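Asks: one predicted model, sequence on top.
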Amino acid sequence: MLEVAPTPSQFPTQLPVPREIRALLLDDSNFDRARIRRLSDKTNLSIRLDEADSIAQLDEAVARENYDLILIDYRLPVGDGMEALKHVLDNDLNRHAGKIMITGDNARETVVEAMRGGCHDFLMKEEMDVEALRKAMLNALSAAQQRQQMILHEAQQTEIIRQGLVAAMQDREVQGNVISIVRSHFPQGDGNRYHAADMDALLAAFNDEDEFIFH
């Protein structure tokens, strides 16, 4: 019987807030960018905020910097927030960053689209204040970190299973069972694709530890 040693959970009970939050704000309005910067300074979070006024500038920023948070204004003169979000998700450095969509009031459909598209939270621009901004930032950070932990956990579980299968296939009894199953599913004969010589070569590979490798 195959036994795999259990591993302790990789999920922390409370995900830490980064000592310095590296954030990027995409908004074409100088006034709105200045307002959000002032609000972020009052959140009691250590935020280093970069700014972009277009999707082109966003692309340049995410190509050179790994951000913890990316805030995206939905209304842009060229493209929109969903297009900008796709650019972030396609970027290897920043696809796992916390993402917040900034919308206007009464934009329920936009909010739903953004959340389904990969955002972790949203802000209504007209209703934004210090507390709303802080809450959205912390929510987005936590959701993004939990997602990354889940991806890591799944990768670790896959590796445990892979190692277990490799170990099992080096066991003579397991090899014998596999050989019996293979023979029963691939009958030999001139009318079949696999002939006896082909099958013997396949079965011999199970007995060679160097040949049995998972890629």
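Replies: Okay, I see it. Numbers count the residues shown, from 1 in each chain.
Asks: drop to CA atoms for contacts and neighbour counts, all remaining ones
Replies: Fine.
Asks: check the protein and tell me which residue is nearest its centre.
Replies: Nearest to the mean C-alpha position of the chain, by C-alpha atoms, centre = their mean, lies His96 at 5.1 Å.
Asks: quick one, what contacts the spatially closest residue to that residue that is not a sequence neighbour?
Replies: Excluding the flanking residues, the one nearest His96 by C-alpha to C-alpha, 6 or more residues apart in numbering is Ala144, at 6.2 Å. Ala144 sits next to 96-99, 120 when contact means C-alpha atoms under 8 Å, 6 or more residues apart in numbering.
Asks: and Ala144, which of the three is it?
Replies: Here Ala144 is helix, with the state taken from DSSP: H, G, I helix; E, B strand; the rest coil.
Asks: distance of it relative to Leu58?
Replies: Distance of Ala144 to Leu58, given as C-alpha to C-alpha, to the nearest Å: 19 Å.
Asks: and the residue nearest to the centre of the chain, what element?
Replies: Secondary structure assignment for His96, by DSSP states H and E: no helix or strand.
Asks: hang on, it packs against Gln149?
Replies: No: the criterion here is C-alpha atoms under 8 Å, and His96 misses it with Gln149 at 10.7 Å.
Asks: so is Leu71 in a helix, a strand, or just coil?
Replies: Strictly by three-state DSSP, Leu71 counts as strand.
Asks: that one touches Met101, doesn't it?
Replies: Yes: Leu71 lies in contact with Met101 (C-alpha under 8 Å); the separation is 6.0 Å.
Asks: buried ones in stretch 71-88?
Replies: 71-76, 81-82, 84-85, 87-88 (16 or more other C-alpha atoms under 10 Å).
Asks: and it, how far out from the chain's middle?
Replies: Relative to its parent chain, stretch 71-88 has a centroid offset of 20 Å by C-alpha atoms, centre = their mean, to the nearest Å.
Asks: next, the one to line up against it:
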Amino acid sequence: MEVFKNEPERLPVMAPATGVFAVPPEPEPPLIDVLVLDDSRFDAMQLQRECRSTDLPVRVSIATGIDEFRQMLQARRYHVVFIDYLLPDGDGLAAQEILRGGEKNGQSPVVMISGEARHDVAVEAIRRGCIDYKAKSDLTREALKGLILRALEEGSKIAEQTLRRALQAQREELVAAMREIVREELSRGTGHHDPGAETLRMLRSYGLVPDGGDRDWGDLTEDPAMQFIFRKH
């Protein structure tokens, strides 16, 4: 999976004052924000070091308790969140519910981690939407790199689905508004012998309703299955 697109080749340019050729600095790649919730600062720091060793441009933040975790979720959007299952003020599943209820990170990919592998926790974590469950001993550099890249891919899919839903909602609102305008125009008429005839001709001219044929125009204004036809000019 390609995370960052290659920049076009940068040619040397001459500094005006010195006549010395210089290559413009490469732009910094966007940061991948990682949040770790673990009451063991030692374990959290170890995970932070392993994340930084992946050669990915990561920025790792650490929360050691639920209250701090909640504050950090409100402050920034994270690309992936690692949550320790065993916490002194709750468990990882409860922390995940806090994350899901937030505005910024409600859709952020979550990896549940634990000091020891537990099948029951793994099953429940996956059932609740975690992208994976890992024992801390399995969080090697390569494993973390794979998890981070997978989280980025999951986040991209979620963003695409969210955009599609938003566009569909906008279309439905537009069609509903147009139905209301057509309904009002047809009921009011335009002063001609055939009330609504001018309105229908106008709608046909814009490609909003099909040409020709007798039909019950009430279908267009009342039946949700009937869709407007948008003509491309």
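Replies: Alright, I've got the coordinates. Predicted model only: the values in this text are computed from it and were never measured.
Asks: of the contacts of Ala144 of the first structure, which is the most crowded?
Replies: Sorting the contacts of Ala144 of the first structure by how many neighbours each has (other C-alpha atoms under 10 Å) puts Lys99 first, at 33 neighbours.
Asks: show me what contacts whichever residue in the second structure pairs up with it?
Replies: Under the alignment (TM-score structural alignment), Lys99 of the first structure pairs with Val110 in the second structure. Going by C-alpha under 8 Å, 6+ apart, Val110 of the second structure touches 80-83, 96, 129-132, 151.
Asks: what of Trp217 of the second structure?
Replies: Taking C-alpha under 8 Å, 6+ apart as the definition, Trp217 of the second structure has no contacts.
Asks: picking up where we left off before, how near is the equivalent of the residue nearest to His96 of the first structure over in the second structure to Val182 of the second structure?
Replies: Mapped onto the second structure by TM-score structural alignment, Ala144 of the first structure lines up with Gly155. As judged by C-alpha to C-alpha, Gly155 of the second structure and Val182 of the second structure stand 41 Å apart.
Asks: what of Leu93 of the second structure?
Replies: Distance from Leu93 of the second structure to Val182 of the second structure, by C-alpha to C-alpha: 51 Å.
Asks: what segments of the first structure are strands?
Replies: 21-26, 47-52, 69-73, 98-103, 121-124 (DSSP state E).
Asks: mind checking these for the one nearest to Glu154 of the first structure?
Replies: Closest to Glu154 of the first structure of the strands of the first structure, according to C-alpha to C-alpha: strand 98-103, at 19.9 Å.
Asks: next, the angle from that closest one to strand 69-73.
Replies: Inter-element angle recorded for strand 98-103 of the first structure and strand 69-73: 20 degrees (by axes from the mean of the first three to the mean of the last three C-alpha atoms, to 10 degrees).
Asks: quick one: map Glu20 of the first structure onto the second structure.
Replies: Checking TM-score structural alignment: Glu20 of the first structure goes with Leu31.
Asks: is that match in contact with Arg59, as I believe?
Replies: Yes: the pair Leu31 of the second structure and Arg59 passes the contact test of C-alpha under 8 Å, sitting 6.3 Å apart.
Asks: residues in contact with the residue nearest to the centre of the first structure?
Replies: Taking C-alpha under 8 Å, 6+ apart, one finds 89, 144, 147-148 in contact with His96 of the first structure.
Asks: just the ones in helices from the residues you listed, please.
Replies: Using DSSP state H, the members of those that fall in helices are 89, 144, 147-148.
Asks: in PyMOL, select just the buried ones from the residues you listed.
Replies: Buried members of these, defined by 16+ other C-alpha under 10 Å, are picked up in PyMOL with:
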select buried, resi 89+144
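Asks: got the ones in helices among the contacts of His96 of the first structure as a markdown table, with distance to Arg33 of the first structure columns?
Replies: Shown next, in a markdown table, are those (distance: C-alpha to C-alpha, whole Å):
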| residue | distance to Arg33 of the first structure |
| --- | --- |
| Leu89 | 22 |
| Ala144 | 23 |
| Arg147 | 28 |
| Gln148 | 29 |
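Asks: could you pull out the helices for the first structure?
Replies: Using DSSP H, helices in the first structure cover 30-41, 55-64, 81-89, 108-117, 130-169, 172-185, 196-206.
Asks: just name the most buried of the ones you listed.
Replies: Counting by mean count of other C-alpha atoms under 10 Å, helix 81-89 has the highest mean neighbour count of the helices of the first structure, with a mean of 19.
Asks: average offset of that helix relative to the second structure?
Replies: Compared with the second structure after fitting, helix 81-89 of the first structure deviates on average by 0.6 Å (mean C-alpha distance after the TM-score superposition for the first structure).
Asks: in the second structure, which of the contacts of Ala144 of the first structure remain in contact?
Replies: Among these, the contacts conserved in the second structure (both residues aligned by TM-score structural alignment, their matches' C-alpha atoms under 8 Å) are 96-98.
Asks: what residues are up against the residue mapped onto Glu172 of the second structure from the first structure?
Replies: Glu172 of the second structure maps onto Ile161 in the first structure, with residues paired by TM-score structural alignment. Under the criterion of C-alpha under 8 Å, 6+ apart, Ile161 of the first structure has no neighbours.
Asks: now Ile161 of the first structure: how far from Glu131 of the first structure?
Replies: 45 Å.
Asks: likewise for Glu20 of the first structure?
Replies: Separation of Glu20 of the first structure from Glu131 of the first structure (C-alpha to C-alpha): 19 Å.
Asks: next one: Leu76 of the first structure
Replies: Going from Leu76 of the first structure to Glu131 of the first structure by C-alpha to C-alpha gives 25 Å.
Asks: returning to that earlier point: which one of the contacts of Ala144 of the first structure is nearest Leu26 of the first structure?
Replies: Looking across those and measuring by C-alpha to C-alpha, the closest to Leu26 of the first structure is Lys99, at 11.2 Å.
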